[in-house]
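Participant: no letters, just coordinates:
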């Protein structure tokens, strides 16, 4: 049995039964956690091959925009309907990338996402008309964010999913119109 050379990388099982792949890049230790040993071995081999070929991309330097491009193409597209994919691609292109696309995944947090959602609900229309996105569009964006960030957690890009499953909308105000009370959805 041959011994590994220094810097070749290793995998080991954690107490929580998940597996960690560990390797060094420019003297800096990198670790990623996976569900099983085979997945950890496969990912470590991918990293070693990318390093050998000189095209390794550090996931901690990945931006939110880059992650969503990756997620749309490799995780969402194969598993969702075409119409849903088109909606998700539009949300990413028209809303996520312009607002928070340049933020590094490692800098993602709850406050950043809350400010993003709040801003979109107030004045986030892509067609430059006044007003914010509809409650339904906000809900759809949150569903997409939650799914994409769930995958990012599984891939070891972020420690937890920062996207809330639900968003608390401000109460709708009633205004009187003649003798009828009408709910005002845009205020």
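Facilitator: Good, I have the coordinates. Treat the numbers as computed from the prediction; the structure is a model and nothing was measured.

Participant: going by C-alpha atoms from here, please, whenever you check contacts or count neighbours.
Facilitator: Fine.

Participant: against residue 48, how distant is the residue nearest to residue 19 when sequence neighbours are not counted?
Facilitator: Spatial nearest neighbour of residue 19, chain neighbours left out: residue 13 (4.4 Å); criterion: CA to CA, 6 or more residues apart in numbering. Separation of residue 13 from residue 48 (CA to CA, to the nearest Å): 20 Å.

Participant: can I take it that residue 12 is in a strand?
Facilitator: Yes. Read with DSSP: H, G, I helix; E, B strand; the rest coil, residue 12 is one of the residues of a strand.

Participant: included below, for side-by-side comparison, is a second structure:
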């Protein structure tokens, strides 16, 4: 996957194909306002990297549940050992989705996530679950 960099007036912009909609129509992400070509290229590369890793979230009102189920299917399943995948699947489907799944990703606050983490720790999570949860937390903050 690659993006295009263009100069528009005094600013630089990029455009990247981000997939297809339900009708098979190509979807693109455009962002402008970069002072230099290098800044636009770096931002473009970051977006492409997120897409390739299955971490890109469209700016639609996607819930955490929708995002995590897509992440499990498109990124975790093909890229993780089965035991690692199973651990994440259990944490996501049994703990995270019931507690936070209904919220839109962009509206989840760090306070909500921290509060949820404290509640899980009070229930006595294993060290493995703590590690996975910290990974989830970092991933979610990056998506916001």
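Facilitator: Right, received. Where do you want to start? Being a predicted model, the structure only gives us computed values, none of them experimental.

Participant: my guess is the residue nearest to residue 19 of the first structure meets residue 21, correct?
Facilitator: No. Residue 13 of the first structure sits out of contact with residue 21 when judged by CA atoms under 8 Å, with a separation of 9.1 Å.

Participant: between the two, which one's more packed in?
Facilitator: Set residue 13 of the first structure next to residue 21 and count neighbours by other CA atoms under 10 Å: residue 21 wins out with 23 against 16.

Participant: and for the helix or strand containing the more buried one, what's in contact with it?
Facilitator: Taking DSSP states H and E as the definition, residue 21 of the first structure sits inside strand 19-25. The set of residues external to strand 19-25 of the first structure that reach it, using CA atoms under 8 Å, 6 or more residues apart in numbering, is 7-14, 29-37, 40-41, 43-44.

Participant: let's go with 7 Å and repeat that
Facilitator: 7-14, 29-37, 40, 44 (CA atoms under 7 Å, 6 or more residues apart in numbering).

Participant: and the angle from the helix or strand that that strand is followed by to strand 19-25?
Facilitator: Using DSSP H and E, the next helix or strand after strand 19-25 of the first structure towards the C-terminus is strand 28-34. Orientation note: strand 28-34 of the first structure sits at an angle of 160 degrees relative to strand 19-25 (axes from the mean of the first three to the mean of the last three CA atoms, to 10 degrees).

Participant: ranges for the helices of the first structure?
Facilitator: 37-53, 64-71, 82-91, 97-100, 110-123, 135-154 (DSSP state H).

Participant: distance to residue 182 of the first structure and mean neighbour count added to these, as a markdown table?
Facilitator: What follows is these, written out as a markdown table (distance: least, CA to CA, whole Å; neighbours: other CA atoms under 10 Å):
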| stretch | distance to residue 182 of the first structure | mean neighbour count |
| --- | --- | --- |
| helix 37-53 | 56 | 15 |
| helix 64-71 | 39 | 19 |
| helix 82-91 | 30 | 15 |
| helix 97-100 | 33 | 16 |
| helix 110-123 | 21 | 16 |
| helix 135-154 | 18 | 18 |
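
Participant: surely residue 28 of the second structure is in contact with residue 18?
Facilitator: Yes. The pair residue 28 of the second structure and residue 18 passes the contact test of CA atoms under 7 Å, sitting 5.3 Å apart.

Participant: could you check the angle helix 37-53 makes with the strand holding residue 21 of the first structure?
Facilitator: 10 degrees.
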